[in-house]
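Student: fold the following and give me the result.
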Amino acid sequence: MQQELTAIRQLMQDSQNAYRAGDRERALRLARQACLDHFELVEIPLRVADPNFTFAMEVKFAQWRELIERGAPSSETERLLMDIESGLVEVERLVGGPGLAAPLFVGLASFSILFREG
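Tutor: Predicted coordinates for the structure are as follows:
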C-alpha cells in the first residue's frame, strides 16, 4: 500500500512539474498513470473502508486532469495538488496501517502467555 501511495505522490509531483514547464501532454499522461496504475490498486481496500471518500478522491483526480486539459493557472493546480496530498494522508490513515486486529491479537497473545506462565 505504501509503495502505491509513494508512486502516486511522485507521479503527481512530476505531473505538476511537467505542467509548469508547459508540457501539458506529459502532465496529463503522468496524472493518468498515477490514477490508473496506482490509485486503482489503493481504491479496492479504500472503497471497503470508506466508499464516499473513495469517490471524493476519484473526483479530485478527474479534476486534476480537467485542469491540465483546459490549461488552468498553476495556482489552481497547486491548490488541488495540496488537496490530493491531504487526501492521500487520509488514505494512509484509513487503509495504510495494520488496523486494530493485529495489535489487539498481539496484546491478547502476550497477556495469555503472561497469565499462563505467571
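Student: use CA for all of it now, contacts and neighbours both
Tutor: OK.
Student: nearest the geometric middle of the chain, what residue?
Tutor: Note on the chain: the residue nearest the mean C-alpha position is L88, at 3.6 Å, using C-alpha atoms, centre = their mean.
Student: buried set for the stretch of helix or strand that one belongs to?
Tutor: Assignment of secondary structure by DSSP states H and E places L88 within helix 74-91. Along helix 74-91, the positions that meet the burial threshold by neighbour count (16 or more other C-alpha atoms under 10 Å) are T77, L80, L81, I84, E85, G87, L88, V91.
Student: another sequence for comparison is provided below:
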Amino acid sequence: MSGIELEKVTNEMGSATEDQKSVVRSQIDFIRMTLQTMLSQYKEGNTQAAFVSARTAYLDSYEHVEIPLRTIDPDFTLQVELQFAEARSLINQKADYDKIEQATISVRRSLDESERLVTGTGQACSNNCVYIIVCGYFPRGTRVSSDSWRHPYLS
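Tutor: Now for the predicted structure:
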C-alpha cells in the first residue's frame, strides 16, 4: 500500500433520527413475531414455510434496521447478517429443532443489541438480568437456568 491508512468513520450510538428509531423499533417487533412464527412452522415440519419466514424476517425487515445500524457498527451489522444466514442454512439442512431454536436465540439477542445501538436506549443486559426480571413468575423451588428458558421479548 501507499502508506495511507483508512479510518472507519462511524456514528455514535443513538445518533439515528427519530424516524429511523421508530422504523427500527417497529421492524424489530415484526422480526420477533416472524421468528416466532418460523419456529412454530419448523416444529410442525413445514420447513418451506419456515424458510420463507426466516428470509422475510431478514430481507423484508432487517434490511431497514441495517441502514442506520451500519453507520454505527458495521462489523456488528455483518455479524447479524451472518446469524440470519446461519438460521436459514440450518432450516435448509433440516437440522434438529434445538439447533434452529439456538440460532434464533442468537438472532434475538442481536436484535436487542441492534435496537439499543440505533436508539441509544437501555444497557446491555446479561442472562442473569433476564432471570431477575422474570423470576417472580415461577413457583417457589422451580429451577430455571438462563440457557433453558427465554422470554420471547427478552431473548
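Student: quantify their similarity with the TM-score.
Tutor: After superposition, the two chains reach a TM-score (TM-score structural alignment, normalised by the length of the first structure) of 0.80; 98 aligned residues with a C-alpha RMSD of 1.0 Å.
Student: do you have the strands of the second structure handy? List them.
Tutor: Here the second structure has no strands by DSSP state E.
Student: pull the longest helix from it.
Tutor: For the second structure, the helix with the greatest residue count under DSSP state H is helix 18-43.
Student: ok so, going back, leaving out sequence neighbours, find the closest residue to the aligned residue in the second structure for the residue nearest to the centre of the first structure.
Tutor: Structural alignment (TM-score structural alignment) places L88 of the first structure against L111 in the second structure. Nearest non-adjacent residue to L111 of the second structure, counting by C-alpha to C-alpha, 6 or more residues apart in numbering: I28, 6.6 Å away.
Student: give the equivalent position in the first structure for the one you found.
Tutor: Counting by TM-score structural alignment, which is the criterion used here, I28 of the second structure corresponds to L5 in the first structure.
Student: ok, its match - contacts?
Tutor: Contacts were defined as C-alpha atoms under 8 Å, 6 or more residues apart in numbering; by that measure L5 of the first structure touches H38, F39, V42, L88.
Student: out of those residues, who's nearest L108 of the first structure?
Tutor: Sorting those by how near they are to L108 of the first structure, with C-alpha to C-alpha, puts V42 at the top with 29.9 Å.
Student: most neighbours among the contacts of L5 of the first structure, which one is it?
Tutor: Counting by other C-alpha atoms under 10 Å, F39 has the largest number of neighbours within the contacts of L5 of the first structure, with 23 neighbours.
Student: I'd like to know how far the counterpart of that one in the second structure sits from L35 of the second structure.
Tutor: F39 of the first structure is assigned Y62 in the second structure as its aligned equivalent, the criterion being TM-score structural alignment. With distances defined as C-alpha to C-alpha, to the nearest Å, the gap from Y62 of the second structure to L35 of the second structure amounts to 12 Å.
Student: please apply the same query to Y97 of the second structure.
Tutor: 13 Å.
Student: just checking, the match of F39 of the first structure touches I31?
Tutor: Yes - the pair Y62 of the second structure and I31 qualifies as a contact (C-alpha atoms under 8 Å) at a distance of 7.4 Å.
Student: returning to what we had before: between the buried residues of helix 74-91 of the first structure, which is closest to P51 of the first structure?
Tutor: Of all the buried residues of helix 74-91 of the first structure, the one with the least separation from P51 of the first structure (C-alpha to C-alpha) is V91, at 11.6 Å.
Student: can you get me a residue count around the closest residue to the closest one other than its chain neighbours?
Tutor: Leaving out its chain neighbours, the residue that sits closest to V91 of the first structure by C-alpha to C-alpha, 6+ apart is L46, at 7.1 Å. One way to gauge burial is a neighbour count; for L46 of the first structure, by other C-alpha under 10 Å, it gives 21.
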